[in-house]
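[1] build me a structure from this.
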Amino acid sequence: MADMPLRLLKRLARDWFLLGMLAAVILAALFPSFGASGGPLHADVVADVGIFAVFLLHGLGLPAAQLRAGVVQWRVHLVVQAFTFGVFPLLWWLSDLSLGHWLPPDLSLGLLYLCAVPSTISSSVAMTGLARGNVPAAIFNASLSSLLGIVLTPVIIAVFASATGQSLSMGEAVLKLATLLLLPLALGQLLRPLLGAWFARYRPYTNAFDRAVILLLVYASFCDSIASGLFTDYGWEVLAMAFVGAVVILAIVLASTTRVARALGFSKEDEITVVFCGSKKTLASGVPMARLLFGANPALGLIVLPLMFYHQAQLLVCSLLAERYAKRPMQPNT
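    Here you go, the predicted model:
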């Protein structure tokens, strides 16, 4: 345990995506007018094109055969989806009842959005594999979560957002998500027999494109927010609250998923799947969805900030957990 801070620092040094997000925020602070709505970048058009392309690639990468292999683990799926779309929003609601009056409404909305987005696919599956968990069930759950999130994320926000003083047009939100998320996902699945081999061969490059689009969306989001007075209106203490809130949520959910999996008598492999898939939140889908749901909101940068903090925290903490799980003795049937 003594070398954990050093290991975390090494991971941060290797994570160019984290450095890219920091650079995107700094560039937005220095040049907010370039990426703001109506600016020279034309971020609204570029963002829509990038989101469509990203989800088209996600559709190409969804392995239908492996998804079918994971379908039968229904108890695992039920627990994971219950945490993703039930426990997380309930946790936000309970915390908002006690602490909501201390938080700015936009930050409270950001924490709600963090709790409403689906699980992530790539890191959930990767962590489950590293920890020697139930990989087919992880693939199925993470993919199912992404599909359910297209409908359930705006529903959750519409139900709870009134507590933050915000509102969301359900019909318009679902239509946007269906057009720019569900449509390219379906198109990618249809094209998979033709382009699946190409996608597998160039996957490292497509993953880099995926992250580049996210960085562009982060930059554009913060350009709008900074131009509208994100730092001058709120100050650094609000950013600290966003970080603390994200870390506390992660700690509670990691402990809860572990306890529930053990209380239900799951195997260690299924426990790993529940812990990693049930606690993860997607930045890859979350930032594009936020752009579609809150695109006109001048505080969009603050709304996505808790999710950005949560993403980095979950990668660091879950990678350490995965290594610890992986060190357990091999069983004869594994």
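[2] okay, CA-based contacts and neighbour counts for the rest of this
    OK.
[3] look up the closest residue to the residue most central in space within the chain, ignoring the ones flanking it.
    The chain has residue 282 as the residue nearest its centroid, 1.5 Å off, counting by C-alpha atoms, centre = their mean. Spatial nearest neighbour of residue 282, excluding adjacent residues (C-alpha to C-alpha, 6 or more residues apart in numbering): residue 120 at 4.1 Å.
[4] secondary structure class for the one you found?
    When classified by DSSP: H, G, I helix; E, B strand; the rest coil, residue 120 comes out as coil.
[5] was I right about it contacting residue 280?
    Yes. Look at residue 120 against residue 280 with C-alpha atoms under 8 Å: they come within range, at 6.0 Å.
[6] on that earlier part again, residues contacting the residue nearest to the centre of the chain?
    117-121, 311 (C-alpha atoms under 8 Å, 6 or more residues apart in numbering).
[7] which one's more surrounded, residue 120 and residue 280?
    residue 280 (28 against 25; other C-alpha atoms under 10 Å).
[8] now that one. Nearest residue, chain neighbours left out?
    Residue 280's closest residue in space is residue 119 (C-alpha to C-alpha, 6+ apart), at 5.1 Å.
[9] okay, now residue 179: neighbour count?
    12.
[10] what's next to stretch 131-146, contact-wise?
    So stretch 131-146 is contacted by 62, 66-71, 73, 76-77, 80-81, 84, 118-121, 124-125, 128-129, 268-273, 277, 285, 321-326 (C-alpha under 8 Å, 6+ apart).
[11] let's see this one next, to set against the first:
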Amino acid sequence: MDPYVAALLGTVALAALLPASGAAATAVGDAADIAIGLLFFLYGSRLSTREALNGLRQWRLHLVVGASTFVLFPLLGLAARGLAPFLLTDRLYTGLLFLCVVPSTVQSSVALTSTARGNVPAAICAGTYSSLLGMIVTPLLAAWLIGSDVRFSANGLLAIATQLLLPFLAGQALRRWTAPFIGRHKKVLALLDRGSILLVVYTAFSRGMTEGIWNQITPARLVALLGLAAAVLGLALTTTSFTARRLGFRREDRVTIVFCGSNKSLATGLPMAAVLFGDAAGPVILPLMLFHQLQLMVCAIIAGRWSRRAPEAASAQGERVQITEVRG
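    This is a model prediction of the structure:
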């Protein structure tokens, strides 16, 4: 089992056995907010402004990724409406809809694209653009599709901007001084990335335990939710792959579109859920957590296969070029 997956499961188990409550819950929540802010500061520090601007040239690629993230996924979520309350509780279906409006991820998309020998600079830009756009689009879509369960207000948008957008912009502004430090301490900062997410998970699940929400979710519903998440992921992977081919993108760009267009961000989605759903965020983040683990496992297998095929594709292309030269 992947150590990060084990850590997530261990965090959920810890919240079930020793949920934070009272003053401890407040302290843990504040620590999680600070850690997430620092995480997005690091995201801003890592992205070169020149890379971000150069990425705008590949507007067709980013348009396809954005359409998959904020159009295809919400449509898939709406198509599953008939499953509630038969297979899913209303709260779990709310979580499924929220999963479908969360922006794409940066880190795992870039890592998968790199493994599969895709267009890594485009993946960095696509994930970053999606995260920035999601700070506005995700609350709007959540309010529209989910309705009264979402605490949507100007204050909610301000909270998201304060916790996510402002640290990112600060990282961009200070990148000249922070980038060298980040380059020298990548391993330590990677632990911070994952630790931030674990803190948010522990906080949300602790709230659910203290309020007795988890008693309403049966093992059968969890299995149904896992199967539905797998179906959504499969449809997203198939649709992005088919669309990228039909639109004539080169292989490296197709890899980027598939991974960036089918992945969802746990790091961005969890703090947004905490702002938009408050104390009821526990069950809402469960579909996102399950989907995140599925996307890591399934996409890692796909990336490995594409990586092994990449030399064959390059060799075949070279042979075609040689044949053309001979004929010429």
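[12] the residue nearest to residue 280 of the first structure -> the second structure?
    With TM-score structural alignment as the criterion, residue 119 of the first structure lines up with residue 104 in the second structure.
[13] contacting residues around that match?
    69, 127, 130-131, 260-265.
[14] between these, which is nearest residue 236 of the second structure?
    Minimum distance to residue 236 of the second structure across the contacts of residue 104 of the second structure is 5.3 Å, recorded for residue 262 (C-alpha to C-alpha).
[15] counterpart of the closest one over in the first structure?
    In the first structure, residue 262 of the second structure lands on residue 279 (TM-score structural alignment).
[16] before we move on, what about residue 66 of the second structure?
    So, by TM-score structural alignment, residue 66 of the second structure is matched to residue 81.
[17] so where does that match fall, helix or strand?
    helix 74-82 (DSSP states H and E).
[18] same deal with residue 141 of the second structure?
    Taking DSSP H and E as the criterion, residue 141 of the second structure maps to helix 120-146.
[19] thinking again about what came up before, in CSV: the contacts of residue 282 of the first structure, plus distance to residue 176 of the first structure.
    Listed next are the contacts of residue 282 of the first structure as CSV, based on distance: C-alpha to C-alpha, whole Å:
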residue, distance to residue 176 of the first structure
117, 15
118, 17
119, 20
120, 20
121, 21
311, 24
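[20] so which of these is the closest to residue 175 of the first structure?
    Nearest member of the contacts of residue 282 of the first structure to residue 175 of the first structure, counting by C-alpha to C-alpha, is residue 117, at 16.8 Å.
[21] give the equivalent position in the first structure for residue 227 of the second structure.
    Checking TM-score structural alignment: residue 227 of the second structure goes with residue 244.
[22] with the second structure overlaid, how far apart is the helix or strand its match falls within on average?
    Per DSSP H and E: residue 244 of the first structure is located in helix 236-263. Here the mean offset of helix 236-263 of the first structure against the second structure after fitting is 1.3 Å, by mean C-alpha distance after the TM-score superposition for the first structure.
[23] pull out the buried positions in that helix.
    238-239, 242-243, 245-247, 249-250, 253-254, 256-258, 261 (16 or more other C-alpha atoms under 10 Å).
[24] nearest to residue 36 of the first structure among those residues?
    residue 239 (20.7 Å).
[25] from residue 221 of the first structure, how far out is residue 296 of the first structure?
    10 Å (C-alpha to C-alpha, to the nearest Å).
[26] cool, residue 289 of the first structure as well?
    From residue 289 of the first structure to residue 221 of the first structure the distance is 12 Å (C-alpha to C-alpha).
[27] okay, those two: which has more neighbours?
    residue 221 (32 against 24).
[28] which residue in the first structure aligns with residue 243 of the second structure?
    Per TM-score structural alignment, residue 243 of the second structure is aligned with residue 260.
[29] enumerate every residue touching its match.
    So residue 260 of the first structure contacts nothing (C-alpha under 8 Å, 6+ apart).
[30] and for the counterpart of residue 218 of the second structure in the first structure, the neighbour number?
    Taking TM-score structural alignment for the superposition, residue 218 of the second structure sits opposite residue 235 in the first structure. Neighbour count of residue 235 of the first structure, defined by other C-alpha under 10 Å: 11.
[31] repeat for residue 279 of the second structure
    Residue 279 of the second structure: 17 neighbours (other C-alpha under 10 Å).
[32] same check, this time on residue 128 of the first structure
    Counted with other C-alpha under 10 Å, residue 128 of the first structure comes out at 30.
[33] that one maps to what in the second structure?
    Using TM-score structural alignment, residue 128 of the first structure sits opposite residue 113 in the second structure.
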